[in-house]
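I would like the atomic coordinates for the input below:
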Amino acid sequence: MDIRIDDLQGAAIAALLQVHLDSMHQHSPPESVHALDLDALRHPSITFWTAWEGEVLLGCGALKTHSATHAELKSMRTAAGHERKGVARALLRHMETAARAKGVQHISLETGTNAPFFPAHRLYESEGFVECGPFAEYQIDPWSRFMTKALV
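Have a look, this model is predicted:
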């Protein structure tokens, strides 16, 4: 698996992110969807990675920098047909390594609370993420689960 920083220009990543956005809107009310579109993911505070096997896109993930010591996990998605192959875990560990190298001390995330998000909950819990309250500009929302992990 080749994990690399992506410029968000390719058709494959545009398609995967559209699937991601569509899924978020399918499983959460509009006001509780915090997924970012292509333009928002191009913000300078965000580093975006993709995982590939040859020319096949396996998944993606991003880190949004909130401060020198705090980053947020965004846009984690495994491409259809590649679930349960370790793609998300490999991306997560790769991003954690990159964050540590930049001096980030903790990574937080917001995810959904209902059944379609349970696999993500299990992944994050197995990688040491724990419950936390809302952070950055998030508010308490019954559709949002907040988690964080100390990197130090």
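
contacts, neighbours, all on C-alpha from now
OK.

count the residues that sit near the nearest residue to Leu57 once chain neighbours are set aside.
Excluding the flanking residues, the one nearest Leu57 by CA to CA, 6 or more residues apart in numbering is Ala51, at 6.1 Å. By other CA atoms under 10 Å, the residues close to Ala51 number 23.

I'd like the next helix or strand past the lengthiest helix in the chain.
In the chain, with assignment by DSSP state H, the single longest helix is helix 11-27. Elements were assigned by DSSP states H and E; along the chain past helix 11-27, the next helix or strand is helix 38-41.

what residues of that following helix count as buried?
Leu41 (16 or more other CA atoms under 10 Å).

and that helix, how far from the chain's centre?
13 Å (CA atoms, centre = their mean, to the nearest Å).

so what touches that helix?
Contacts to helix 38-41, defined as CA atoms under 8 Å, 6 or more residues apart in numbering, come from residues Leu8, Ala14, Leu17, Phe48.

also this sequence, please, to line up against the first:
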Amino acid sequence: MMRILPGDLDDPRVIGLLDIHLKSAREETAPGSAHALDLTGLRASGIRLWTIWEDETLLGVGALKRLSPEHGEIKSMHTAQSMRGRGAGSAMLRHIIETARASGMSRLSLETGSWDYFQPARALYRSHGFVECPPFGDYVLDPNSVFMTLEL
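Down below sits the predicted model:
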């Protein structure tokens, strides 16, 4: 049974998965177009991180950044390669959506890559109702980025 817990940024297993996420995002995106947060970014105020586990196995991570009282951004969604296809990403995404809604947000947005590597992520977000949108927050139009949003 999967369980979602607050993320512990001092846990070496969490740090390791986040390092893989950051490295792969940078390897699979044009220079200057990777927007994944590092540990310092995830420790910033206004960001909440969760981990998803099955027993003692870390399946994935996901974070929510508050952009304004009404608007949040999904950050650092990543499922361990060997754990993909088991529903962990959907469970984490549902958790983030529910948390945003319960926090009074009426809109949830995200940025992901436009390259083929990110196609499964875009499909996951679409399956939960996200649609493409213009850049939001501090983002600018970038052919290497896809911006998506969900009205809550």
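
picking that back up, packing partners for the longest helix of structure 1?
Helix 11-27 of structure 1 sits against strand 56-65, strand 70-78, with contacts defined as 3 or more CA pairs under 8 Å, 6 or more residues apart in numbering; DSSP states H and E.

export the ones you listed to JSON lines and tack on distance to Leu41 of structure 1 and mean neighbour count?
Shown next, in JSON lines, are the helices and strands packed on helix 11-27 of structure 1 (distance: least, CA to CA, whole Å; neighbours: other CA atoms under 10 Å):
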{"stretch": "strand 56-65", "distance to Leu41 of structure 1": "8", "mean neighbour count": "22"}
{"stretch": "strand 70-78", "distance to Leu41 of structure 1": "9", "mean neighbour count": "22"}
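
out of those, which gets nearest to Met95 of structure 1?
strand 56-65 (7.2 Å; CA to CA).

the closest one vs structure 2, mean deviation?
When structure 2 is overlaid, strand 56-65 of structure 1 sits 0.4 Å from its aligned residues on average, using mean CA distance after the TM-score superposition for structure 1.

quick one on the thing from earlier: reformat the contacts of helix 38-41 of structure 1 into JSON lines and put distance to Gly86 of structure 1 and neighbour count next to each item.
Formatted as JSON lines, the contacts of helix 38-41 of structure 1 follow (distance: CA to CA, whole Å; neighbours: other CA atoms under 10 Å):
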{"residue": "Leu8", "distance to Gly86 of structure 1": "22", "neighbour count": "17"}
{"residue": "Ala14", "distance to Gly86 of structure 1": "22", "neighbour count": "14"}
{"residue": "Leu17", "distance to Gly86 of structure 1": "19", "neighbour count": "23"}
{"residue": "Phe48", "distance to Gly86 of structure 1": "18", "neighbour count": "21"}
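
follow-up on the earlier one: give the buried residues for the longest helix of structure 1.
Ile13, Leu16, Leu17, His20, Leu21, Met24, His25, His27.

need the contact list for Gly112 of structure 1.
Contacts of Gly112 of structure 1 by CA under 8 Å, 6+ apart are Ser28, Trp143, Ser144, Arg145.

for Ala36 of structure 2, see how far away the residue nearest to Ser109 of structure 2 when sequence neighbours are not counted is.
Excluding the flanking residues, the one nearest Ser109 of structure 2 by CA to CA, 6+ apart is Thr149, at 4.1 Å. Between Thr149 of structure 2 and Ala36 of structure 2 the computed distance is 17 Å (CA to CA, to the nearest Å).

next one: Ala100 of structure 2
Ala100 of structure 2 is 20 Å from Ala36 of structure 2, by CA to CA.

which residue, other than its chain neighbours, is closest to whichever residue in structure 1 pairs up with Leu124 of structure 2?
Correspondence of Leu124 of structure 2 to structure 1, assessed by TM-score structural alignment: Leu123. Closest residue in space to Leu123 of structure 1, ignoring its immediate chain neighbours: Arg89 at 7.1 Å, by CA to CA, 6+ apart.

that neighbour: which element?
Since the elements are taken from DSSP H and E, Arg89 of structure 1 ends up inside helix 87-101.

roughly how far out does the helix or strand following that helix sit from the chain middle?
Sequence order places strand 106-112 as the next helix or strand after helix 87-101 of structure 1, per DSSP H and E. Between the centre of strand 106-112 of structure 1 and the centre of its chain there are 8 Å (CA atoms, centre = their mean).
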